[in-house]
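Asker: Below is the structure, and that's it, no one-letter string:
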C-alpha cells in the first residue's frame, strides 16, 4: 500500500515523465527510490507523492497495461 509523503522526503529523487506524455504537463512523474517507486502529479509537484513498494509499483503497471483496476 502506498502512503502520501511530503516532497522534502524525496528531495534527492530523480523524477521523470513517460515518453508518452507528449511533453505536456498533464501527466504523472515517477522516481525510483528505496526499492520502490514514488509518483506525483506533474502539475503539482509540491503537492506530495504516493510511495509504493516494488510489488505495488508492479501491480500498478499491470493494472494500467490491462486497462484499469477492474482488469487487475
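Answerer: Structure received. Given the structure is predicted, the values throughout are model-derived calculations rather than measurements. Residues are numbered from 1 along each chain as shown.
Asker: drop to CA atoms for contacts and neighbour counts, all remaining ones
Answerer: Fine.
Asker: Roughly how far does residue 33 sit from residue 50?
Answerer: For residue 33, the distance to residue 50 (C-alpha to C-alpha, to the nearest Å) stands at 12 Å.
Asker: How about residue 40?
Answerer: 6 Å.
Asker: which residues in this protein form strands?
Answerer: For the chain, applying DSSP state E gives strands covering 3-5, 16-17, 28-33, 36-41, 49-53.
Asker: want to try a markdown table for those, with mean neighbour count and distance to residue 68 as columns?
Answerer: Converted to a markdown table, those look like this (neighbours: other C-alpha atoms under 10 Å; distance: least, C-alpha to C-alpha, whole Å):
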| stretch | mean neighbour count | distance to residue 68 |
| --- | --- | --- |
| strand 3-5 | 13 | 20 |
| strand 16-17 | 15 | 20 |
| strand 28-33 | 18 | 16 |
| strand 36-41 | 20 | 17 |
| strand 49-53 | 21 | 17 |
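Asker: Alongside the first one, take a look at this:
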C-alpha cells in the first residue's frame, strides 16, 4: 500500500524540542502524506495521513482552528 510506505526518517516535531514531555515524530510517505508516531512510544503505533488530510490539518493549525 503506497500510502503507508514511509520514505524518509522520522523527525521530532520542532515544537517538541527543548524538554517537552509530549513529543511526536513525523515522516513523509510515498504518496506525499505523513506518518506520525509518539516519540516516547515508537512501538505503540503509527498514524498515516494522506496528502489532502495533512494539508487540511496544517491549514487549520496556521489559521488557529487547531491548537
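Answerer: It's in. These figures come from a predicted structure and were not determined experimentally.
Asker: Tell me how the two chains score on TM-score.
Answerer: After superposition, the two chains reach a TM-score of 0.69 (TM-score structural alignment, normalised by the length of the second structure), with 61 aligned residues with a C-alpha RMSD of 2.3 Å.
Asker: Just the endpoints, please. Distance across stretch 13-26 of the first structure?
Answerer: End-to-end distance of stretch 13-26 of the first structure (C-alpha to C-alpha): 20 Å.
Asker: same question but for stretch 41-53 of the second structure, I mixed them up
Answerer: 24 Å.
Asker: Out of the strands of the first structure, which gets nearest to residue 59 of the first structure?
Answerer: Taking C-alpha to C-alpha, strand 49-53 is the member of the strands of the first structure nearest to residue 59 of the first structure, at 9.7 Å.
Asker: matching residues in the second structure for the closest one?
Answerer: Alignment note (TM-score structural alignment): strand 49-53 of the first structure is matched to residues 46-50 of the second structure.
Asker: Which residues does that stretch contact?
Answerer: Residues from elsewhere that reach stretch 46-50 of the second structure, judged by C-alpha atoms under 8 Å, 6 or more residues apart in numbering: 3-4, 31-38.
Asker: Can you name the two of those that sit furthest apart?
Answerer: The two members of the contacts of stretch 46-50 of the second structure with the most space between them (C-alpha to C-alpha) are 31 and 38, at 21.4 Å.
Asker: can you tell which of the strands of the first structure is closest to residue 67 of the first structure?
Answerer: strand 28-33 (16.8 Å).
Asker: From the chain's centroid, how far away is the closest one?
Answerer: Relative to the chain's own centre, strand 28-33 of the first structure is displaced by 5 Å; criterion: C-alpha atoms, centre = their mean, to the nearest Å.
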